[in-house]
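Student: show me the folded form of this:
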Amino acid sequence: MHIPSSEGKTGGEVGILWRWVRLLALGALGWAGQEWLLQSPLLLAGGVGALLAWVALFWLERRYSQAEWLGALGLLYDMTLAGVGVWLLAHPQAWWLLFVPAIYAARQYAAWHALLGAFLAPLTVGVIASVAPERFADTATLWGWGAGLLGGHLALAWVAYRPATTPSPEVMEQVTRVLEQTESAHRELRHSYRELAHHYRRLQENLETLNDVVELFTALRQATTPTEAYRLILERLRSRFGASGAALYLADETGFHLRAALGVGSLARLQGTVRVDAPRKSARQAVEQQVRQALETLCERVPESGEDAHAIGAGANPRLLTLPLRTPQRLLGMLTLVARNPDGFDTATENRLHAFLPHLLALVQLYEQIEVMGLRLQEIQALHDLDNLLFTVATPTEIPRRALEVLKSVVPFEYAQLYLPDEEQLTLHASLPAFAEILPMLQFSQESGWQGWLQQKTHLLSITDTHESPHVPDPAALAPIRSMLLINLQSGARPAGVLALGHSQPHFFTEGQTEMVQVLVAHLGLVLERARLLIHLEQLAITDGLTGLHNYRYFQERYKEEVRLVKRYRHPLALMLIDLDNFKQINDHYGHLEGDYLLMQVAEVLQSTLRSTELIARYGGDEFVVLMPSTNLQGAQTAAERLLQAVSGTRFSTTAGQPELSITLSIGIAAYPETTEDPQQLLELADSALEKAKRTGRNRAVALENTA
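Tutor: Have a look, this model is predicted:
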């Protein structure tokens, strides 16, 4: 009788688990009996044989997973492992291990394996007792365990052979209810599936109807850009409606400028912009006039196109069909077709084109909205990039040029210049590309250049054509610029600069582009103001508030940097520590206010006497420090002598303006490599030299030399 353990998947998982339990048990036995294995080659061979037997069983169980004879082999192997374990443990409770293999074999394979276990377990007890009597001396206990294992295996066989119990009526009733609920759920699922199939068929019918209606748009699936979509539509219109050429004009935001977006066939070379003063009345005539001019030009370039150009004259307007694309609010564009037939399009064809027009209008509106969304995304990205300029540039002076590059990614200008206030005037800080200054070439109501612009007090100036603008006295000087935008940069109530944009085409900048530039420029003004404040804050952070010299913190940063450079390039480096002699007496006699004023004057003398390449910083109190890159000890001594003469020969003023104060300096000098081979010791050695200068009489400079 075979006892199924559970589902096949669960039984297989139990079998896999039992194989690895065997391997772990084999490893544990080897580890526990390693002393005997190492001492006896026979036992070592037995251990290797047990491992090979595990491998063979592993292979057989994977190939014959449910064979009952395989269960008997496994039971014999497991009973042997359990017996070895009992022998190694030599504990009375360890005899229970002989019961575990039969439980697994009876559950996994068949019930008769329990009977086989009833035979093998007492046999194993007898073998162990005969092989190692000294480890189990109590014979009565052995007989007791043998009888217990025999009885336990027989009980296991009885349980395995016992027929299955008939379920109770309550269980059967519960199972029936579950089956009824399942059947009901299946019925609902089938009903839902029929409804879904019905709706799916209806949807297919609607899609087929829609495909019939929009047959002309099937090719749009191949288009990835609006230009490709328009080209496919025009080609389809030309082939379906018997036209030799087709063109699409698109209007700007105002509706007063129509641009030839695309042309195919005989109108493939059509380009340019049509200006319409009254869109709803003269747009069609303006477009038709440009089409006639384009065909006449085409006739001159390509003689075989002369037939179209000759037929379309003043009296041949029937060959031209121009349809407006307009909404109740504004004109979006024009569709123009040139008929192959000299008599033009027939009425049926015109009706079909008029029926097609709403679909084209919807498509143009869709692409226009996509374009607007794209521009808004570009505007947001540009605002983000402008905000990040403060954190992505190496120095704030790079911001103007980087700002022009950001604007270039959004507004298609060809020339750009950014003027920023510098003291009392506007100066050019960035030009993209390099170009002569634009602002001085412009004339305003009062003056020319930046003075006239500031007096204009206008935020925006748009020059649609430099050849026709009173603000451009000499258009040739601005060539090739034809369109210009001048926009003020504001920082609060005061002007923060001016941005000049140019393009070689007249009437180039649209109303939407102008609005976008104004938004970006307003943000740019804030960015530049933050940059100016950042520069100011950085300057405050490294400047001594009293003397205007660099502070101790900045000196330490520069000192570490110079030490690093000296170690790398081995160029000279000198350092001076300066102390005002008897400064405390001046403070005590004249007061701290006069002492502070004296420190400010001494700082001015230091700046005027030393070179601009030498870093002068206030070290603390009445002490100053001078860092002198690329200067040896002799050069530092010469500079120190100049300082001594300059300070001792100066009568310093009080706050009342009276030249009453005199003071001298004590200077300590150290230099690399004359004083030390380690530039990091310069500050410490200069301090030692300063102490020596004070001890030896003050008003002197002491330079330490390396005597090693």
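Student: from here on, just use CA atoms for contacts and neighbour counts.
Tutor: Fine.
Student: contacting residues for residue 431?
Tutor: Counting by CA atoms under 8 Å, 6 or more residues apart in numbering, residue 431 touches 401, 404, 415, 416, 417, 418.
Student: in three-state terms, label residue 488 for me.
Tutor: The three-state label given to residue 488 by DSSP: H, G, I helix; E, B strand; the rest coil is strand.
Student: ok, residue 323 next?
Tutor: Three-state call for residue 323 (three-state DSSP): strand.
Student: could you check how far it is from residue 301?
Tutor: Applying CA to CA, to the nearest Å, the value for residue 323 to residue 301 is 28 Å.
Student: another sequence for comparison is provided below:
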Amino acid sequence: TLGILFDLKSACIFQQTRKHGSYRGVAAFGEKKEQLYQSEALLDVLFQKVTENEPFVFNDVTYDLLKSKFPPDVTSCYLFTFYQGRNARTTLAVFDTLLTSEEIAMITSFCNQAGATVENIELQSHIAEQRKIMLALSNLTLMIDSPLYLHHLHNNVLEQTLQLLQAEQGSLMVLDEYKNELSVKAMKGINRPIYEMFNLRPGEGIAGLVYETGVPLLVQDLNQDPRIRQSAKPRYRTPSFVSVPLKLRNRIIGVLNLADKITGEVFSEEDLQLLQAIGSYISIAIERSELYEKTEELKRISITDALTGLLNRRYFQERLTEEIERSRRHRIPVSLMMLDIDNFKAFNDNYGHLGGDEVLILLGQALRNYIRAIDVAARYGGEEFTIILPQTNKEDARIIAERVCKEIERNETLQKKYSDLMRLTVSIGLATFPDDAETFEELIRNADRALYLAKLQGKNRVIAFNNELFS
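Tutor: Here you go, the predicted structure:
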């Protein structure tokens, strides 16, 4: 519009990419449109000539114009500051056109009005950025307060940190104490298979050096920084990156690396300080999650039978007590199956205890596949197993027990272990609360009595307890 109104030969709007950085042509008009659009210029050379009372500069000194990296045939230039932002400015440049004082005043007024609009847009953008930062900080705080499994924590921490510092690439590395190397736990914007090949020992590479020294590294120009002496330097879109150690009291547990600001700017000292501040909280969160996983593993071990992977007898008793209490409160039945491998002693005598253990393991795996998600299978002792059937009456429990009995007899993997002797089968005793028992102990006793009767009647069958049968 300005080009047509004022019959400009050439004009270009330059936007500074970052504070004290070069300017890039984002819109152009006139004879030199193709040369100026997307070109880079060093306008600070000309701005040095501007006095406080001059909103623009007219310069016909060829040497200054050449230093500004304009096209070589430019003979004159007016500069009108369009908008001076937080980090950079937008400038209108008019080339090879002689303007009257009235035209200069009109263009200056137009730039002032347009600048107000640009300022409003930038402020809205800044508010949106601050909201993202506050959201990322809030999410980081929630992650620190709520222990997560390490895999989820590592990825969430990196994602929120990248959002907080507006970076595109990053990795989170944690020391593997057994291998004594920094292991990549989370990454973004990096090829995982390639990156995982380069787990570093302390002192190796940039991250290894940051880990070993405990000193953060802020690099604003990768190619010029004398501290980066690697022959194979990191490949980033921009020449700036930051790497900080994750410290926990008197030790370092890992390294956090960020690169490629979305805006194209370099990482600043403020970015480094912010990353160091949240790094302390990240270290605490990682430690808490490690302790949480170890606690969960100890809990799992304490309730699990080491051989079969099913629940152990102690936890079975706790769960059965809970289900009986729930049955009393809600007046719903709960059934109990007691299952025993037929002729297991003969198998042990033939194949030894290691062979017997293998059968127990295979049976434990099979039982998990044959029961419902709400059912609870446990190893009661020796070759005897129990299955709690919540919210299940005797008729339904019998159907489930019969299916389990038949599926085990048809299980080819199990039958191969018994091929030299006989087919592997099980006997099952069944009792239901409150029909067959009033207490926890009585329910187990009656299910066991039903199991004993199943053995007496020929094995490989299901017997459901009833008072008449045992009167």
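Student: what's the TM-score for these two chains?
Tutor: Overlay of the two chains. TM-score (TM-score structural alignment, normalised by the length of structure 2): 0.54; 345 aligned residues with a CA RMSD of 5.6 Å.
Student: quick one, which of residue 323 and residue 301 of structure 1 is more surrounded?
Tutor: Comparing residue 323 of structure 1 with residue 301 by other CA atoms under 10 Å, the one with more neighbours is residue 323, at 17 against 11.
Student: identify the residue of structure 2 aligned to that one.
Tutor: Superposed on structure 2 with TM-score structural alignment, residue 323 of structure 1 falls opposite residue 80.
Student: so that match touches residue 89, yeah?
Tutor: No - taking CA atoms under 8 Å as the definition, residue 80 of structure 2 is not a contact partner of residue 89, at 10.7 Å.
Student: ok so residue 131 of structure 2 is a helix residue?
Tutor: Yes - membership of residue 131 of structure 2 in a helix is supported by three-state DSSP.
Student: what is the equivalent residue in structure 1 for it?
Tutor: Matched to structure 1 by TM-score structural alignment, residue 131 of structure 2 sits across from residue 377.
Student: what is the neighbour count of that match?
Tutor: So residue 377 of structure 1, with other CA under 10 Å, has 13 neighbours.
Student: and it, how far from residue 408 of structure 1?
Tutor: The gap separating residue 377 of structure 1 from residue 408 of structure 1 is 15 Å, by CA to CA.
Student: what's the answer for residue 420 of structure 1, then?
Tutor: 19 Å.
Student: tell me who's in contact with the residue positioned nearest the centre of structure 2.
Tutor: Note on structure 2: the residue nearest the mean C-alpha position is residue 155, at 2.1 Å, using CA atoms, centre = their mean. By CA under 8 Å, 6+ apart, residue 155 of structure 2 lies in contact with 185, 186, 187.
Student: again with residue 159 of structure 2
Tutor: residue 188.
Student: the alignment partner in structure 1 of it is in what secondary structure piece?
Tutor: When structure 1 is aligned by TM-score structural alignment, residue 159 of structure 2 is paired with residue 405. Using DSSP states H and E, residue 405 of structure 1 falls within helix 399-408.
Student: mind listing what's buried in that helix?
Tutor: 399, 400, 401, 402, 403, 404, 406, 407, 408 (16 or more other CA atoms under 10 Å).
Student: same question, stretch 94-101 of structure 2
Tutor: Of all the residues in stretch 94-101 of structure 2, those buried under the rule 16+ other CA under 10 Å are 94, 95, 96, 97, 99.
Student: do the same with stretch 163-179 of structure 2
Tutor: For stretch 163-179 of structure 2, by 16+ other CA under 10 Å, it's 163-175.
Student: swap in stretch 558-568 of structure 1?
Tutor: Under 16+ other CA under 10 Å, the buried positions of stretch 558-568 of structure 1 are 559, 562, 563, 566.
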